[in-house]
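Engineer: Structural data only, the sequence is not supplied:
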């Protein structure tokens, strides 16, 4: 009797026990789900932070390239124009970034194509998609809106800096700065929108990872237009075809400038991964470095064969040639292919410089042979080497080169010509011979003072 009663009691308690177990299981499940959600949120937050920090570091590396350009240009040009050179290279990123902020950024990344795939407007710096843009990820899920603007703005200013070296020592600084503002505000971002903004070149299949065409050859075409309208420096070319090499102000400064540019390229190409993805970023940094090394060796060997001397200038330009050549396909190439590209680019930069002199096109620092010639080659190399190699891709690359080149050169020629017609873009012969430092700036770049 007692046993039966106990059994009845246990049976009566069973539903309550089951309910308790079920409640506990549900609570544990909810707790697990909450923990997983919290972990997922933390992982996403950490990934965003890592990506954003890397992109900001890459931005800083691209920014330091302006100091590299200043060193190369000032080092390879005459001492009497040093302050003028440094003045231009100081104002170029300032004006370039402001121009890109006010107009260029909106044009380069359209949210609304007014002419399908050709011209449109985006959000712009003053009206981001979020409240203030600080943590707005609508535009790019990997990093913030502000970070994206600053990274892209550094690229825009770099394009204008390429022009500075080519037209040095005889261009009016006012004309150069006006050209920079116009070019960075409208021409560079328009061309960039056709690929990086999702325009018709992107839809066609054209590929330019970090800007062999969109940055380097676009700047190179503008430099060529400026050189053609300005004409050569006084005394550069003799009546019998001889080429006079003007002594640079500081070879050590030029070397420092090139190494700063090489350092900056880790951000230029590495940042173009647009995330801190370890596999792709590591590959890009390796291919970038190997191409630069191969370019240096090739530039020196080619110059030795042609000029019968060990030419430091061609070795330095060979480094830059390799860097420009790998930029379009740095994420697609194997290390061996990067070396091959660098070797070819290093030879091309020497041949390009020789051709410029034969045509009496005076390029003070070799900007056209580095950025234009090797930018074209690097873009075409995407169709010849690496993961996208093939005839169809090569055709797409060639079309992109022709379209971007035609617009970049044509627009630059028109801008320079209009400026030349209005008030002239070249300094007087007197100012050029004496040096622009004393006439335009009132100080010299190198001054030795002896105490009495």
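Structural biologist: That came in fine, so what should we check first? Since we're looking at a predicted model, the values are computed, not measured. Residues are numbered from 1 along each chain as shown.

Engineer: okay, CA-based contacts and neighbour counts for the rest of this
Structural biologist: Noted.

Engineer: Against which helices or strands is the longest helix along the chain packed?
Structural biologist: The longest helix of the chain (DSSP state H) is helix 2-76. Helices and strands touching helix 2-76, by 3 or more C-alpha pairs under 8 Å, 6 or more residues apart in numbering; DSSP states H and E, are helix 82-99, helix 145-166, helix 251-270.

Engineer: Of those helices, which stretch is the most buried?
Structural biologist: Mean neighbour count (mean count of other C-alpha atoms under 10 Å) peaks for helix 145-166 among those, with a mean of 24.

Engineer: Could you figure out how far that helix is turned away from helix 82-99?
Structural biologist: 150 degrees (axes from the mean of the first three to the mean of the last three C-alpha atoms, to 10 degrees).

Engineer: Helix 145-166 packs against which elements?
Structural biologist: Where contact means 3+ C-alpha pairs under 8 Å, 6+ apart, helix 145-166 is packed against helix 2-76, helix 82-99, helix 105-108, helix 188-193, helix 218-230, helix 367.

Engineer: So which residues make contact with the fifth one?
Structural biologist: If you take C-alpha atoms under 8 Å, 6 or more residues apart in numbering as the criterion, helix 218-230 is touched by 159-164, 166-167, 170-171, 188, 361-363, 367-368, 371-372, 404-405, 408-409, 412-413, 416-417, 425-426.

Engineer: got the angle for it vs helix 145-166?
Structural biologist: Orientation of helix 218-230 against helix 145-166 (the same axes, to 10 degrees) gives an angle of 30 degrees.

Engineer: Out of the helices and strands packed on helix 145-166, which one sits most buried?
Structural biologist: helix 367 (a mean of 30).

Engineer: What's the separation between residue 54 and residue 275?
Structural biologist: Distance, residue 54 to residue 275, by C-alpha to C-alpha, to the nearest Å: 7 Å.

Engineer: Structure two is appended below for comparative analysis:
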């Protein structure tokens, strides 16, 4: 075979995109460890099974029809109409790599979206209902929203800029998570009779931190891989802004909790770093180093504020999916309109890009929230959306999977005893 510069470049791009897709897929290990570490032991196997369901069912659904709705030929700026089972006419995509390679990369993104919702309903969603919701999210909600912004739809035509998905993935997934948390309701004992939040101790914070590190690692594939080219000169800058924003988000929450509570709160710092990663995802290729630091810092502070907002409204989100993904994703999307060196308000003096970003954010957030709300209501007509009180008390590991992560029989304690333990912990 005769090698040419063109074929060599295509080969390098293919390796880069496949490697980036693998890095994004590894983020599922991060989601699994993060969520399993944040919830109680009696529900950790259920977390792992939901992640495997995300990967297996979500991949197949996206292959059969999700990809077509997202990247098929545009119909009215709303939906794609070709590419089912990767067949039909997809020549309009004009890809720098093969269709198979591009699909693999996009499938990894799709799996990440559904995993955002998984954390918000941890410890109390019916497993069968969750399986049906995976089909809804990966086959309809995310692909159609993604088509609007990335697949040639109406937001693409307006000029919305979302390089790797602060809006398309994180805001859409985060607002979907909020709707799911509202539908399912809080865990038993999460809020006392006065409405105050009780402490639910994480099962394993070191495990959760390893999950966060895996997510951080995978994010370089998430952001830099979105160039779809191994020779794109922006890769280094994208990786740098990603690193700076994550570090800034974590550092701000570390210092904030240290001064406010006289101790650095580990879950807050973990989520602060993740918030920084979410916040920079839209603008990683478009903003300066200093803007990335500011975006990450504000993401961390907004995450803390959103966490308090949820608690005040008795909304139970065990892993902070809404504060990390929806709120930080919303800020990151708007930040492009402010800080983008090409078209941002602070550089061009024009409000146009910021207006487009705000419109796109609102559309995707409402789409994710409403479709999830309606979808789960319809699913509830087929199977219960929430686990029973007995299933929740015993633990979803035993109830749905017939096995525990480890022999921790002392986890099964009286509800009032657990309540008193929470009160004692809060008074320490």
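Structural biologist: Yes, it's here. Keep in mind that this is a model prediction, so the values were computed, not measured.

Engineer: Overlay the chains and give the TM-score.
Structural biologist: Overlay of the two chains. TM-score (TM-score structural alignment, normalised by the length of structure 2): 0.91; 403 aligned residues with a C-alpha RMSD of 1.7 Å.

Engineer: coming back round to it: which one of the helices and strands packed on helix 2-76 of structure 1 lies closest to residue 129 of structure 1?
Structural biologist: Closest of the helices and strands packed on helix 2-76 of structure 1 to residue 129 of structure 1 is helix 145-166, at 8.6 Å (criterion: C-alpha to C-alpha).

Engineer: Show me what residue 201 of structure 2 aligns to in structure 1.
Structural biologist: Residue pairing (TM-score structural alignment): residue 201 of structure 2 is matched to residue 247 of structure 1.

Engineer: Please apply the same query to residue 217 of structure 2.
Structural biologist: So residue 217 of structure 2 corresponds to residue 263, using TM-score structural alignment.

Engineer: show me what contacts that match?
Structural biologist: 61, 65 are the contacts of residue 263 of structure 1 under C-alpha under 8 Å, 6+ apart.

Engineer: One more: residue 222 of structure 2?
Structural biologist: Taking C-alpha under 8 Å, 6+ apart, we find residue 222 of structure 2 in contact with 20, 21, 23, 24, 109, 164.

Engineer: Kindly report the same for residue 97 of structure 2.
Structural biologist: Shown in contact with residue 97 of structure 2 (C-alpha under 8 Å, 6+ apart): 10, 13, 14, 228.

Engineer: From residue 179 of structure 2, how far out is it?
Structural biologist: In terms of C-alpha to C-alpha, residue 97 of structure 2 sits 37 Å off from residue 179 of structure 2.

Engineer: what do you get for residue 141 of structure 2?
Structural biologist: 13 Å.

Engineer: what does residue 403 of structure 2 give?
Structural biologist: 30 Å.

Engineer: what does residue 157 of structure 2 give?
Structural biologist: 29 Å.

Engineer: Counting neighbours, what do you get for residue 442 of structure 1?
Structural biologist: 9 (other C-alpha atoms under 10 Å).

Engineer: Any figure for the gap between the aligned partner of it in structure 2 and residue 46 of structure 2?
Structural biologist: Under the alignment by TM-score structural alignment, residue 442 of structure 1 pairs with residue 402 in structure 2. From residue 402 of structure 2 across to residue 46 of structure 2, the span is 10 Å (C-alpha to C-alpha).

Engineer: Regarding the match of residue 201 of structure 2, what is its secondary structure?
Structural biologist: Classification of residue 247 of structure 1 by DSSP: H, G, I helix; E, B strand; the rest coil places it in coil.

Engineer: That one and residue 80 touch, don't they?
Structural biologist: No. The pair residue 247 of structure 1 / residue 80 is not scored as a contact, 10.8 Å apart, by C-alpha atoms under 8 Å.

Engineer: tell me, what's touching the two both at once?
Structural biologist: Counting by C-alpha under 8 Å, 6+ apart, nothing touches both residue 247 of structure 1 and residue 80.

Engineer: Which one's more surrounded, these two?
Structural biologist: Neighbours around residue 247 of structure 1 and residue 80, counted as other C-alpha under 10 Å, are more numerous at residue 80. The numbers are 22 against 12.

Engineer: Identify the residue of structure 2 aligned to that one.
Structural biologist: In structure 2, residue 80 of structure 1 lines up with residue 42, judged by TM-score structural alignment.
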